[in-house]
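sharing a model that was predicted from the sequence below.
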Amino acid sequence: MGKINGCIKCLFIFFNVLFAIIGCGLIYGAVKTTAYSSQFSAVGGPNLAWSWVFAIGVLGISSLGIYAGCSENYLALKIFAGFMAVGMIIMLIFGIVVVVMRNKMKDAFHSTSSEAVQPYMADNELREMLDEIQQSIHCCGLVSAQDWGSTIPQSCECQSSGGNQTHGGSVVTGCKSRPQGTTGPSQIYKQTCSDFIFVWFNIIYQLFMGFCFTFAVTALLGLLISILMIHQVKRYDRAGRPTIAMKGY
């Protein structure tokens, strides 16, 4: 018979194996998103380098939990409980930071001028990405058509000057003439892409917030279970100590 209740031990190990798999998935996701780290940070997104720290931390702590549960090691369980307490606090802090960054990014999207966008528009990858967005959701420019400089791309071309219409699943909000002194389509979309892009980033931020607060709650549960397991190991060790007979003099 082990030191820890069998059901609690199996449940503890199961969830740590599950989070170890999640950690591996996070590492894979970090590898895939590293290439877009600079573009994401440029528009107010969080630094994706932290995703590596978080992914490796989840995998490492889960591995420690698996070892602690299987070995019923008192010290390993205490270390795991300490990581759970620290992790819960960190996840709460990260969740609050993500909320603040989301609000800052929202203000940046609504206050950014075309002049401020120009350094980012010099990046060919960002230009290509914006061009693809314009083709799919029917908008023009990040904050205005002048973001493209003197040459407006063909993806800004608007086919109708009437009111709102639905085209390809996107709402077209009407057309306007291209800015004077520029070349390209004579009619371009009135709607800029910043509102659409913010909707996407807002979804990402909401996922981050849900992710952080979910992990905070999970860390709290892990802390409580590990404390219970530590108590059971300590009680078993005390019960197993030999009784020393007192000598009478």
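Yes, it's here. Numbering: from 1, shown residues only.

for the rest of this, base every contact and every neighbour count on C-alpha atoms.
Noted.

check which helices and strands the lengthiest helix in the chain sits against.
Assignment by DSSP state H gives helix 194-239 as the longest helix of the chain. On a contact count with 3 or more CA pairs under 8 Å, 6 or more residues apart in numbering; DSSP states H and E, helix 194-239 meets helix 6-33, helix 74-111.

could those helices be laid out in TSV, adding distance to F196 and mean neighbour count?
Shown next, in TSV, are these (distance: least, CA to CA, whole Å; neighbours: other CA atoms under 10 Å):
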stretch	distance to F196	mean neighbour count
helix 6-33	21	16
helix 74-111	11	17
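
in a markdown table, list those helices along with distance to G222.
Output for the helices and strands packed on helix 194-239, formatted as a markdown table (distance: least, CA to CA, whole Å):
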| stretch | distance to G222 |
| --- | --- |
| helix 6-33 | 8 |
| helix 74-111 | 6 |
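
put this next to the first one:
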Amino acid sequence: MGFGGRMDGCGQCIKYSMFIANFIIFVGGAIMFGLGIWTVVDKNFMNELLGTNLFAGATYVLIVTSALVCMVSFFGCIGAAKEVKCMLLTYFIVMFLIFVTMLIGGILGVVFREKVEQTMRQEMHSSLKLYGNRRAVTQAWDQTQTRLKCCGIDGWRDWNGLVPESCCQVTYGGQRKPCIEAPSPLTLYANGCSVVTTNFVKEHAAIIGGTGIALAALIIFGMIFSCSLFKMIE
């Protein structure tokens, strides 16, 4: 049944507010889903150097959670439009569980940001010795050095004279300057990969974390509107 008496105006206001909030939540969930896919497809080249699976694991959780947010927000819009109490109650429960999951994910993200530099340096020191012997490690180093324009852990001297071609600077013509036989600061990337990669991961985590916080805030509004609407429906 619908709203009655003097509650009509207030009820309709909450109804449309919930509809708008869920539309924004749907858009936010879609953005987070896109960020998650982008991370998996475009940013997985450094997984071998991270020293932890927390970053990859958090990304997959992000994809699943954001997809679920899109689905639930869509049903929330239907529940508000049709004034179905069962759908509103289900919406509230699922959104609450998603909110808790995102809160835990945010805490893990903070922990990851604090430990990433130490674990990455340790993994880099270990993997540096495996360069050329293990394909996954070799590709991770080459792609990281090429894409982030860095060389070694703290600099090119970490390679002890056996500098990979991926450390060489690229000229405007698209060719790499000769630097393998006679490496020098003029032909090699100047920055070490430890600081560059750490900053890269932290900045990327901050983008995802900021989007997650904004989406969590919207979810709170969605839950408030659904609870209010649930109580007003006769």
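Perfect, I can see it now. Note that this is a predicted model, so its numbers are computed, not measured.

so what number do they get for TM-score?
The TM-score (TM-score structural alignment, normalised by the length of the second structure) is 0.73; 207 aligned residues with a CA RMSD of 3.1 Å.

quick one, the longest helix of the first structure and helix 6-33 angle?
Calculated by axes from the mean of the first three to the mean of the last three CA atoms, to 10 degrees, helix 194-239 of the first structure forms an angle of 150 degrees with helix 6-33.

on that earlier part again, closest one to L220 of the first structure among the helices and strands packed on helix 194-239 of the first structure?
With respect to L220 of the first structure, and counting by CA to CA, the nearest of these is helix 74-111 at 6.2 Å.

what's the mean distance for the closest one versus the second structure?
Comparison of helix 74-111 of the first structure with the second structure after fitting gives an average deviation of 1.3 Å (mean CA distance after the TM-score superposition for the first structure).

give me the contact list for the helix or strand following that helix.
Next helix or strand after helix 74-111 of the first structure toward the C-terminus (DSSP states H and E): helix 114-121. Contact with helix 114-121 of the first structure is made by 42, 126-127, 142-144, 146-148, as judged by CA atoms under 8 Å, 6 or more residues apart in numbering.

helices or strands up against the following helix or strand past helix 114-121 of the first structure?
Moving toward the C-terminus from helix 114-121 of the first structure, the next helix or strand (DSSP H and E) is helix 124-137. On a contact count with 3+ CA pairs under 8 Å, 6+ apart, helix 124-137 of the first structure meets strand 170-172.

so K176 of the first structure sits against Q191, correct?
No - at 9.5 Å, K176 of the first structure does not count as touching Q191 under the criterion of CA atoms under 8 Å.

the two: who's more crowded?
Q191 (25 against 15; other CA atoms under 10 Å).

would you verify that that one is located in a helix?
No - Q191 of the first structure is assigned coil when assessed by DSSP: H, G, I helix; E, B strand; the rest coil, not a helix.

let me know the secondary structure of the nearest residue to it once chain neighbours are set aside.
The spatially closest residue to Q191 of the first structure, leaving aside those adjacent along the chain, is C139, at 5.1 Å (CA to CA, 6 or more residues apart in numbering). Put simply, C139 of the first structure is coil when judged by three-state DSSP.

would you confirm that C139 of the first structure contacts Q187?
No - counting by CA under 8 Å, C139 of the first structure does not reach Q187; the two are 11.9 Å apart.

so the counterpart of V17 of the first structure in the second structure versus T197 of the second structure, what's the distance?
With TM-score structural alignment as the criterion, the equivalent of V17 of the first structure in the second structure is F23. Distance of F23 of the second structure to T197 of the second structure, given as CA to CA, to the nearest Å: 36 Å.
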